[in-house]
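Trainee: Sequence plus the predicted model coming up.
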Amino acid sequence: MARDLQGFIQILADRGQLRRITAPVDPDLEIAEISNRLLQTGGPALLFENVKGSPYPVAINLMGTVERICWAMGMEQPEELEALGRKLGMLQQPKPPKTIAQAVEFGKVLFDVIKAKPLRDLFPPCQQVVIQGDDLDLNQIPMIRPYAGDAGKIITLGLVITKDCETGIPNVGVYRLQLQSKTTMTVHWLSVRGGARHLRKAAEQGKKLEIAIAVGVDPLVIMAAATPIPVDLSEWLFAGLYGGSGIHLAKCKTLDLEVPAQCEFVLEGTITPGEVLPDGPFGDHMGYYGGVEDSPLVRFHCLTHRKNPIYHTTFSGRPPKEEAMMAIALNRIYTPILRQQVSEIVDFFLPMEALSYKAAILSIDKAYPGQARRAAMAFWTVLPQFTYTKFVIVVDKEINIRDPRQVVWALSSKVDPCRDVFILPDTPFDTLDFASEKLGLGGRMAIDATTKIPPETNHEWGEPLRSDPAMAAQVEARWAEYGLADLDLSAVDPNLFGYDL
């Protein structure tokens, strides 16, 4: 059965995680202000049914909690995300099975790949209404402007689809687009992204780049497009692996590109290499306004949509935001893959408060001197986005990396700044990080907060304090006798001052 945005909205409604707002609201600032207040408290998803200036409702905050992201991926518990990561890890670095059980498991994964193959729809819902020529007016789409200092209206959750003009291999990314006129928008992407590479290749051949924007897709497809796992598989196949069955695709009306057949809106256009307009400023994930950059201009000539479509959007900013919840879920998927590539890593964590990628905490099963440095260096090179991680803290496997109390204790008790901190200066960096002295160039720091062993230290390490096992058992047995039965310590969240997944 094909999955779509409206089906997921119904799931949220059935589980009491959706509020329908019938009062009139303005897409300029008001929708984002309402949504932001609920994001801060883990509130429900919102469906605004009476949006000023547009006939279409707006859905926002659908992925505002990790729980809802799990539901989008057909799961109930975050732990299931790691099982998905193990499956992807097997595809990334397959090893010959050594036992019958391993052979059976690998066979199941290969069968999952076969099931994940995309399907084609000849009469897709996304093309029930077709608008072209003078009738095309992007102002009818209820794009939001989140912050008062933003340059204009934006699309934030559109799948931006392009294709390599030499190989024909498509790229699906999630990039911000700014409205420039009734038929044009600018697209903001980093030079290392797939869409930017495709535009450079088109320029070399003197061609325009075809580009399609699919808005209002199943959130599962957004998660697949946002997964930067170095596997030679398409985002469409990822979506099928995530969902357990192939995603339905459809050929665009005017372009040689494929889009999700069940999406709500599709914008079809082209980019002429070298044609740019100023894009920005906009509020970004760092919690500041970004700068103004000349960005490729997209000229749209066709809009298709479902009957009675819903516009799906979100916005960036200081966490918690929906992008931070997505990053937490992706953290779970990355973990088995990271373990497979850096064997000493037991677990890793990207705190939301550190923008979900600026700081990483690794735990390792330390076996030899210098291992923490090796783990930090390996982490920076595993996935492209980890290149932009400024701080890496490496701790022993006994430390709960999701409990900030334990991490701060490790930093305070196991680190000599002269010995255990190393800095890599002038490395390629995120241009949105204003802390860097030069935009696009910055330093990275790793801290070895593990227990030191010779020759890292020339003295014995102290004996850790632990409860006497016999006395601990006695106290537990007499807990009610003390009159403390109402204080059930087994129910206390061990990560009360942090958060676990």
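Mentor: Right, received. Where do you want to start? Values in this document were obtained by computation on a predicted structure and should not be read as measured data.
Trainee: switch to C-alpha atoms for all contacts and neighbour counts from now on
Mentor: Noted.
Trainee: Hmm, residue 479 is touching residue 487, no?
Mentor: No: taking contacts as C-alpha atoms under 8 Å, residue 479 lies outside contact range of residue 487: 9.0 Å.
Trainee: These two: who's more crowded?
Mentor: Each of residue 479 and residue 487 has its neighbours counted (other C-alpha atoms under 10 Å); residue 479 has more, 16 against 11.
Trainee: Check which helix or strand that one maps to.
Mentor: Of the helices and strands defined by DSSP states H and E, none includes residue 479.
Trainee: That one and residue 471, how far apart?
Mentor: Distance, residue 479 to residue 471, by C-alpha to C-alpha, to the nearest Å: 12 Å.
Trainee: which residues are in contact with stretch 250-257?
Mentor: Applying C-alpha atoms under 8 Å, 6 or more residues apart in numbering, the contact partners of stretch 250-257 are 120-124, 161-163, 170, 210-212, 258-261, 268-269, 302.
Trainee: Please list only the buried members of these.
Mentor: Those of the contacts of stretch 250-257 that meet the buried threshold are 120, 124, 161-163, 170, 210-212, 258-261, 268-269, 302, by 16 or more other C-alpha atoms under 10 Å.
Trainee: By residue count, what's the longest helix in this protein?
Mentor: helix 322-341 (DSSP state H).
Trainee: Surely residue 373 and residue 446 touch.
Mentor: Yes: counting by C-alpha under 8 Å, residue 446 is a contact partner of residue 373 at 7.4 Å.
Trainee: here comes the other one, which I'd like you to weigh against the first:
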Amino acid sequence: MPRTYNDLRQHLTALEEKGLLFRVKRAINKNTELHPLIRWQFRSNLPESQRKGFLFENVVDSKGRHYDFPVAVGVLASSPQIYAVGLQCPIEAIPEKWERALSHPIAPEMVDQGPVQEVIHLSKDLEREGGGLDMIPVPVSTPGFDNAPYTTCSQWFTKDPESGIRNVGNYRGQIKGRRKIGCYNQPGQHFTLHLRKCKEKGIPFEAALVIGGPPIVSYAAVQKVPYGVDEMAVAGGLAGEPLRMVRCKTVDLEVPAEAELVIEGKVSTEFLEPEGPFGESHGHMHPRELSPFMDVTAITHRKDMIYLSFISQVTPSESSVIKKVGYDLMFLRFLKEDVGIKSVIRVMMHEPLTNLRKVIVIQMKKPSEAEAWRALLAATSFHQGVGKILVTVDEDINPDDMDSVLWAISYRCVPHKDIQIVRGQEKGHAPPFQYFKGLTEHRVEFEEPANDSALLINAILKQPFPPVSLPKREYMENAARIWEELGLPKIERKYPWYGYSLGQWDEELEEEAALAIKGDHYITGEKLAREKIKI
């Protein structure tokens, strides 16, 4: 039965048909030019809707080498429009598609062969000049600061040695040699748990690094699903059918059959090596740290492989767009379903510069004050390092618009009553850092100190307020039609764009406003004259 989900090539074709792919045929240096060129999409006034995916067809390096393979960047999530093409659905259907995938995952199915193993490199072929990892055109992400090319859109496939349950996580990989690649991951991540279990059992820790799988693989791999949940089953849920997998050649793992590239190997359980620095999504260079590394045992790929890279670092970026849709939804599910606060209607994790994790806005529908505090306190425990500034707002406040959120904080929050600071939080993936200065002992223990805190702001209405001081909706809509008829510049509505009641308004005031519309305001004037008092 033919599959209906797109592989990377079909996805690129779909982008091109929609005008969302830009092909670059001139020579581009992967070490100095490639990522900086894409960066201008995110560090300029270019509207999000005008961002594109790029396919570089003539890739070179600083030594003048020409690579056999093109490089695709920004093709998975430079914008919600591109992300929606990858999910093969309209933008407005993305939350529903994720909800279905998380609720109804579909396990992958095994096939005997796939295009990802059209070319196989083993043993001495990996060590030859220009072979091994050298043949892959991995870009330098932050030229001038990164100390090597790093894989970024790289999904590491591993298994729990006890349960056999697969984990797929997206971690960067420092190219250290033709047969060696680093793997940065944080304490508590599932990759690290598998490594520790293998070390305790004294067995090899096998891994497979997948690059350029079907878009749904990347979309599932970057999300924070619970331990024991197979990300490839979530990918199947996104596809609505099983993802096809093939067995690796040198390790006991399965990988997507339609991927572009797979790097197989064994991760050391005996040693860690310094890795980094690397420009990270918290907007700063992540310093050198001790991290795992993998000795490569095989590289398999398609005959005409396309190398796939994320652009990350300062947000917004492709790596933040690709996470945001799923993160927002899973945070919402946590508060509504796991904690049981039904008045929560939306969670917005702020993206520009703050990298989703630090500023969280929780939108609620007619919550009690106690519910608002429950939501804020529960949100601090959603995930390590997530939530430094958390705000609850009413349903009339647009959580995507920080002007709107600040409006709520300014008038609906009394700081000495409506703000709390919660101590004992973990800083998570963020500066400041302790730079690596060498080892004093042979053993390394990871610990995340609870030395941060969270600012909780309850900015919901605690009592009735007067109406918002804008014309009522029907008058603003009529004015918008006139605006268009006059041929004035096209406008996008910015919430709030019409006035509405917030409880402190009665029938008498409503009648007076109606009289003013009719031109009968003198009636109100006469009434008010009868209510005059002497001073």
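Mentor: Okay, I see it. All values derive from a computational prediction rather than experimental measurement.
Trainee: Please work out the TM-score for the two chains.
Mentor: TM-score for the superposed chains, counting by TM-score structural alignment, normalised by the length of structure 1: 0.85, backed by 460 aligned residues with a C-alpha RMSD of 2.7 Å.
Trainee: Helices along structure 1, start to end?
Mentor: Counting by DSSP H, structure 1 has helices at residues 5-14, 30-39, 66-72, 79-92, 100-115, 194-204, 219-225, 235-243, 322-341, 371-382, 404-414, 417-420, 469-477.
Trainee: so can I have a markdown table of the ones you listed showing mean neighbour count?
Mentor: Listed next are the helices of structure 1 as a markdown table, based on neighbours: other C-alpha atoms under 10 Å:
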| stretch | mean neighbour count |
| --- | --- |
| helix 5-14 | 17 |
| helix 30-39 | 17 |
| helix 66-72 | 21 |
| helix 79-92 | 19 |
| helix 100-115 | 14 |
| helix 194-204 | 19 |
| helix 219-225 | 23 |
| helix 235-243 | 24 |
| helix 322-341 | 22 |
| helix 371-382 | 18 |
| helix 404-414 | 16 |
| helix 417-420 | 12 |
| helix 469-477 | 10 |
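Trainee: quick one, which of these is nearest to residue 143 of structure 1?
Mentor: helix 30-39 (10.2 Å; C-alpha to C-alpha).
Trainee: Superposed on structure 2, what's the mean shift for the closest one?
Mentor: Mean deviation of helix 30-39 of structure 1 relative to structure 2 after superposition (mean C-alpha distance after the TM-score superposition for structure 1): 1.3 Å.
Trainee: Tally up the residues packed near whatever residue of structure 2 lines up with residue 434 of structure 1, please.
Mentor: In structure 2, the residue matched to residue 434 of structure 1 (TM-score structural alignment) is residue 432. For residue 432 of structure 2, the count of nearby residues is 10 (other C-alpha under 10 Å).
Trainee: how close does residue 432 of structure 2 sit to residue 275 of structure 2?
Mentor: Distance from residue 432 of structure 2 to residue 275 of structure 2, by C-alpha to C-alpha: 17 Å.
Trainee: With residue 297 of structure 2 instead?
Mentor: Between residue 297 of structure 2 and residue 275 of structure 2 the distance is 21 Å, computed by C-alpha to C-alpha.
Trainee: Between those two, which is the more surrounded one?
Mentor: Under the criterion of other C-alpha under 10 Å, the comparison of residue 297 of structure 2 against residue 275 puts residue 275 first, with 25 against 21.
Trainee: residues of stretch 158-170 of structure 2 that come out buried?
Mentor: Buried residues in stretch 158-170 of structure 2, defined by neighbour count with 16+ other C-alpha under 10 Å: 158-161, 166-170.
Trainee: Likewise for stretch 254-267 of structure 1?
Mentor: 257-267.
Trainee: Out of those residues, which two sit at the greatest distance?
Mentor: Largest separation among these by C-alpha to C-alpha: 257 and 264, giving 16.6 Å.
Trainee: just to revisit the earlier point, okay, the buried residues of stretch 158-170 of structure 2 in JSON lines with distance to residue 327 of structure 2 next?
Mentor: Below are the buried residues of stretch 158-170 of structure 2 laid out as JSON lines (distance: C-alpha to C-alpha, whole Å):
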{"residue": "158", "distance to residue 327 of structure 2": "22"}
{"residue": "159", "distance to residue 327 of structure 2": "24"}
{"residue": "160", "distance to residue 327 of structure 2": "24"}
{"residue": "161", "distance to residue 327 of structure 2": "28"}
{"residue": "166", "distance to residue 327 of structure 2": "21"}
{"residue": "167", "distance to residue 327 of structure 2": "18"}
{"residue": "168", "distance to residue 327 of structure 2": "16"}
{"residue": "169", "distance to residue 327 of structure 2": "15"}
{"residue": "170", "distance to residue 327 of structure 2": "15"}
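Trainee: What about the residues you listed, which are in strands?
Mentor: Using DSSP state E, 158-159, 166-170 are the members of these that sit in strands.
Trainee: Need the max-distance pair from these.
Mentor: 159 and 170 (14.6 Å).
Trainee: Please enumerate the strands of the stretch 201-350 of structure 1.
Mentor: 209-215, 248-251, 258-260, 265-279, 293-305, 311-312, 345-349 (DSSP state E, counting those that start in this stretch).
Trainee: out of the ones you listed, nearest to residue 230 of structure 1?
Mentor: With C-alpha to C-alpha, the closest approach to residue 230 of structure 1 among the strands of the stretch 201-350 of structure 1 belongs to strand 345-349: 18.1 Å.
Trainee: Identify the residue of structure 2 aligned to residue 167 of structure 1.
Mentor: In structure 2, residue 167 of structure 1 lands on residue 163 (TM-score structural alignment).
Trainee: Need the strands of the stretch 201-350 of structure 1 in CSV (columns: distance to residue 55 of structure 1).
Mentor: Converted to CSV, the strands of the stretch 201-350 of structure 1 look like this (distance: least, C-alpha to C-alpha, whole Å):
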stretch, distance to residue 55 of structure 1
strand 209-215, 16
strand 248-251, 25
strand 258-260, 23
strand 265-279, 14
strand 293-305, 13
strand 311-312, 10
strand 345-349, 43
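Trainee: and of the ones you listed, who's closest to residue 15 of structure 1?
Mentor: The nearest among the strands of the stretch 201-350 of structure 1, by C-alpha to C-alpha, is strand 311-312 at 19.4 Å.
Trainee: And the closest one against structure 2, how far off on average?
Mentor: Mean for strand 311-312 of structure 1 is 0.2 Å (mean C-alpha distance after the TM-score superposition for structure 1).
Trainee: corresponding residues in structure 2 for that strand?
Mentor: Aligning strand 311-312 of structure 1 against structure 2 (TM-score structural alignment) gives residues 307-308.
Trainee: Over to stretch 411-419 of structure 1?
Mentor: So stretch 411-419 of structure 1 is aligned with residues 409-417, judged by TM-score structural alignment.
Trainee: Span of the matching stretch from start to end?
Mentor: Taking C-alpha to C-alpha, stretch 409-417 of structure 2 runs 12 Å from one end to the other.
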